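J.: below: sequence and its predicted model.
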Amino acid sequence: MYKSQLLKNKRIPSLCLLLLLTGCASQTFSPVSSNEISKVARLDIAQIQEKIEPLSGPLSLNEAIARAMKYNLDRRVKLMEQAIAVDQYDLGNYDLLPKVVANAGYRTRDSDLISKSRDSVTGDLSTSHPYISSDRNVTTYDLTFTWSLLDFGQSYYIAKQNADRVLIAGERRRKAMQNLVQDVSTAFWKAASAQRLKQKVKDAIQNAEDALDDARKVEAERLRPPMEALRYQRQVLENLRLLETIDHELSASKTELAALTGLPLSANFDVVEPERLISDSWLAAPMDKMETIAMANNPDFRESFYGSRIAVEETKKTMLRMFPGLTFTAAAKGTDDSYQIYKQWQEAGIQVSYNLLGLFSLPAQKKMAEDGVTLAEQRRKSVLMATLAQVHIAFLQYQHAFRQYQRADSIWSVDAKIADLFAKQEQVQKQSKMDSIANQTTAILSELRRYQALAVANASASKLRASLGMEPVVLGSADMSIQQLSVEVGKALDVWERGVPESVGGNEAEALILKEGVK
């Protein structure tokens, strides 16, 4: 009976292992159903729109930027990336603390722990009866304090690197904000052109359709020579194709703006153009001053500095491996084993360890760390030159785009006057309807090109502002209403409108990263 029970007990680990392997082998593919995807998608849309303030009136450029800052999903992703970097930094700080480990365990056996002894001189086994030295069922517990000097040094430099990674995440967030402001500005002016031209395009298309019907009737009734009638239709059709192309370009503009600002994609809203369409205060800015501003504020260049610091800390971490590990331990332990005379006791110790074989790889590790510092410094220099080149190119593009806007504005003004004169002459039957439609189409196209040039000019200004690191900075934006945030965005943009600042200092980028970064 005892043997059968022993064999049965020996089978228990094998059965447990078999059950574990069977459970692992039973895993199958579990694709997500279409209904589940649709349900989750609807919930996501509801959650996205839940906290968005509704639009109470026409959308201004300042409010569009404010809504993008508060509700744009891509920007929220950047915020979460920075929040994760902050969490990693906070978590890394705990590695600086000593380790205090609490253990508790229970041990049972199916037979007593019986031992014999052997004579150290003769080698004969003891003739006395074997001794039992432990209970079959034993509970143990201990609280152990451990502190390693080498681990503390490694954790210290890792914490410093994590702090720089938080700042890098902030600079990348600034970069995302700059790109977002550019996109919002471009989409806003597209929406403004659509609002201004939509009805004009529809009226022109209707007039062209009427003229085409008249031309086909004239051809059918042979009131004009066939070639003249066909040429007339050809010109009207060409104008129609151009107008329909314009209508297609304008149709998606408000949807693009709604997607950037967190508004419902099907929302029907109006935009209100700012009093000042484009700033000319930077056209004659001194290049040396702009280079100085960019070197102090450009997020790409600032990120390269933090990358260099991380590389230096990596070298220090490598140098720590040259030192032996020194570990201090202290523990309080206990057991309920009745064979133990002292059931509670304390232990303390100190241990020195050193990986002797690590000496062979240390020169290679040190060289790799030093090469990492050299690479980071070279990358910083490369980013510096790229940043300065970006400032020069953005400034030239801004100047060119501003001149192109002025030219497009002048052309539109002339074409609008010509179209108005032709429309009046058509009313007194001094001009044909086709000529009036052609000039009406030309005026619409000129106005569209004017708005396109205005959008390009504002995008160029935003690109120059981004190159200089002067994006709108609003502290506490997460806690503001849209109306308050719009006012603050307007104040931030006024700094740009005033032109080159007298001093480079006063940049609030670091305050934005450190104070608002995790909101």
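T.: Okay, I see it.
J.: only C-alpha atoms from now on, for both contacts and neighbour counts.
T.: Will do.
J.: now Gln346, what's its secondary structure?
T.: strand (DSSP: H, G, I helix; E, B strand; the rest coil).
J.: number of residues surrounding it?
T.: Applying other C-alpha atoms under 10 Å, we find 12 residues neighbouring Gln346.
J.: want to compare, so here's the second one:
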Amino acid sequence: MGRKETLFRMPLAITLACSVSACSIHPAPFTESHFTLRAKNNIQRMAAYQEPISGAISLGEAMARALKYNLELRIKQEEASLAKAKLDLQHYSLLPKAVLNSGYTSRNNLQASTSLNLITNRADNSPSTSQDRQQISTDISLGWDILDFGLSYIKAQQSSDEVLISRENWRGTLHKLMEDVRTQYWRASTYERLIGRLKKLQSRTDAALANSAKRSRGYETNRLVALNSERELVKVKQAINDLEQDLINAKIELARLMNLRPGTEFSLDISRRPHNHLRINMPLDDIFLLAVSKRPELRQNEYEQRINIKESQANILNMVPSLRAYATGNQNSNSFLLNSNWVSVGAAMSWSLLNVFQYPAKRHVTRSKQQLLDMKARSLTMTVMTQVYLGLIRYDYFIDKLAMAEQLLSVQKRLTRQMRLEAKASRVSEQELILEEMNELIAEARCDIAYADLQRAYGGLLASIGIEFSPTAESDVPLDVLAKALEAGWDAALEHIHDADLIVNETRPVQG
């Protein structure tokens, strides 16, 4: 009896020991050295495997680097790859279920029993057995459930729509990225073109400011005039600092978009092509229709609605009884069996009545979600149409703003040339000349910034319409090849617009 009690208590003791050990688990934080090593690894991998900078970066190369190396866009690419991998995995759920089982059993004694004759009501006390103490069993079963197949087919269709949604997310991120690169590139090129003159003018301003401060403390000139002159020079210096800070931020932001390590030295190709004035000669309603049909957000909403419709179909299918057919091949080492190998086939049907009672609630959820998605589609339509309309207005506004900035720069250059002549003739002071040179520099910077804003409006208008203009970045495509493809992509975008009854004309030269 003691031995039986020991055998009975052993599983209980093992279970209790496992429970106690599970309760004794404590948090195990990483060490500081681990975090440091991980940080070094992240920094090294952040900009790893990138083609080095070999010269001045053109707009096409900046776009290519952003398309190929920008981490936010690569996240969207990985999300698309993950969605495709999930779809590939979902295909396996359509196949029949195949299960292989193998087991070994052993007893410390024989499984023996006595019997009772139910007719004579006499007991046969001689023990007998029909099983060996040790047995090995193996079976392989193949089953196919019609209901599971139908539900898996619907889930695979939903997964395929998820792949398309991830593609539209990538497109939206791509459009925004290219728009930002264009803007920051031209603002950063303004910094490169003007930084030398800014530094030189700042040195002259500092010298003039020191001279003005000295004069304001003396008695050889009117102190009020000297202080006013000093104040104007301080304003000039402040304007120089503000302009420099605003433009240097653009270069830092451009480096981030290209995934260059902060502090990396690089130069830009500051040459410019004349901007093509885009004129849209088609009805506004047709432009709206083109934009609403092409924008990634609305396409994504369409796929989400289709996923929800598939979900309602799955809810209906869940109410259908499940019919399962199976075939199993078995093998057992029990020596008492007459047939140790056998095949069994069968079919079974089950019906979850709870799914029938749950259907009204599930139908209400899917209908509510469909109404929500439909309302979002209408809201997105209004947003897209508004963005397109504002894009058209903004584009025309920046065309005029650039023209006015160029006109102001032309006038300011003539005024500065005249001021230099007056300064040579000693009819104006050095402070007045510096002030006009600063005004010319600011006018030139504003002209460049207006050009950058026009480029942003230009890219934003194409993006608001949803025009596809960039190829997919493959890891093995050389950077220069991708840059040329991107530059051709913008031209192709214009051709695409031209095919949609939008025309490009009136080349507007931009003054350097």
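T.: All right, it came through fine. As the structure is a prediction and not an experimental result, all values here were calculated from the model.
J.: where in structure 1 does stretch 15-22 of structure 2 align, residue-wise?
T.: Aligned by TM-score structural alignment, stretch 15-22 of structure 2 falls on residues 17-24 of structure 1.
J.: what mean distance separates that stretch from the matching residues in structure 2?
T.: Comparison of stretch 17-24 of structure 1 with structure 2 after fitting gives an average deviation of 2.6 Å (mean C-alpha distance after the TM-score superposition for structure 1).
J.: also stretch 451-465 of structure 1?
T.: Mean for stretch 451-465 of structure 1 is 1.7 Å (mean C-alpha distance after the TM-score superposition for structure 1).
J.: structure 2: matching residues for that stretch?
T.: Using TM-score structural alignment, stretch 451-465 of structure 1 pairs with 448-462 in structure 2.
J.: secondary structure element for the most centrally placed residue in structure 1?
T.: A centroid search over structure 1 (C-alpha atoms, centre = their mean) returns Lys78, at 2.9 Å, as the residue closest to the centre. Using DSSP states H and E, Lys78 of structure 1 sits within helix 73-93.
J.: can you check which helix is longest in structure 1?
T.: Across structure 1, the longest stretch assigned as helix under DSSP state H is helix 149-220.
J.: average gap between that helix and structure 2?
T.: In the superposition with structure 2, the average deviation recorded for helix 149-220 of structure 1 is 0.9 Å (mean C-alpha distance after the TM-score superposition for structure 1).
J.: three-state assignment of the residue of structure 2 sitting at the aligned position of Tyr405 of structure 1?
T.: Taking TM-score structural alignment, Tyr405 of structure 1 has Leu402 as its aligned residue in structure 2. Here Leu402 of structure 2 is helix, with the state taken from three-state DSSP.
J.: next, find the distance separating Leu402 of structure 2 from Ala239 of structure 2.
T.: Here Leu402 of structure 2 is placed at a distance of 21 Å from Ala239 of structure 2 (C-alpha to C-alpha, to the nearest Å).
J.: quick one: the match of stretch 451-465 of structure 1 to chain centroid distance?
T.: On the basis of C-alpha atoms, centre = their mean, to the nearest Å, stretch 448-462 of structure 2 sits 23 Å off its chain's mean C-alpha point.
J.: returning to what we had before: corresponding residues in structure 2 for the helix holding Lys78 of structure 1?
T.: The aligned range for helix 73-93 of structure 1 is 71-91, by TM-score structural alignment.
J.: residues of the matching stretch that come out buried?
T.: 71-74, 76-77, 79-80, 83-84, 86-87, 90 (16 or more other C-alpha atoms under 10 Å).
J.: what's the matching range in structure 2 for stretch 333-349 of structure 1?
T.: Using TM-score structural alignment, the residues of structure 2 aligned to stretch 333-349 of structure 1 are 330-346.
J.: my error: substitute stretch 127-147 of structure 1 in the last question.
T.: So stretch 127-147 of structure 1 sits over residues 124-144 in structure 2, by TM-score structural alignment.
J.: so what touches that stretch?
T.: Residues from elsewhere that reach stretch 124-144 of structure 2 (C-alpha atoms under 8 Å, 6 or more residues apart in numbering): 95-117, 324-337.
J.: structure 1: helices as residue ranges?
T.: Listed in chain order, the helices of structure 1 (DSSP H) span 2-25, 34-50, 61-71, 73-93, 149-220, 226-251, 253-261, 287-297, 299-320, 358-427, 433-468, 482-497, 509-516.
J.: check the offset of the last one from the chain's centre.
T.: Spelled out, that is helix 509-516 of structure 1. The answer for helix 509-516 of structure 1 is 16 Å, by C-alpha atoms, centre = their mean.
J.: which helices and strands sit right next to it?
T.: If contacts are counted by 3 or more C-alpha pairs under 8 Å, 6 or more residues apart in numbering; DSSP states H and E, helix 509-516 of structure 1 sits against helix 149-220.
J.: at 6 Å instead, please
T.: The contact analysis (3 or more C-alpha pairs under 6 Å, 6 or more residues apart in numbering; DSSP states H and E) places helix 509-516 of structure 1 against no helix or strand.
J.: same check on the fifth one?
T.: In terms of contacts (3+ C-alpha pairs under 6 Å, 6+ apart), helix 149-220 of structure 1 is packed against helix 73-93, helix 253-261, helix 299-320, helix 433-468.
J.: so Cys447 of structure 2 touches Ala403, yeah?
T.: No - with contact defined as C-alpha atoms under 6 Å, Cys447 of structure 2 and Ala403 do not form a contacting pair (8.7 Å).
J.: tell me which of the two has more neighbours.
T.: Cys447 (25 against 19).
J.: skip the chain neighbours and tell me the closest residue to the more buried one.
T.: Nearest non-adjacent residue to Cys447 of structure 2, counting by C-alpha to C-alpha, 6 or more residues apart in numbering: Ala405, 5.0 Å away.
J.: then Ala267 of structure 1?
T.: Nearest non-adjacent residue to Ala267 of structure 1, counting by C-alpha to C-alpha, 6+ apart: Ala258, 7.5 Å away.
J.: structure 2: which residue goes with that neighbour?
T.: Under the alignment (TM-score structural alignment), Ala258 of structure 1 pairs with Ala255 of structure 2.
J.: again with Met287 of structure 1
T.: Met287 of structure 1 maps onto Leu284 in structure 2, by TM-score structural alignment.
J.: circling back: what about the match of stretch 127-147 of structure 1, distance to the chain center?
T.: 58 Å.
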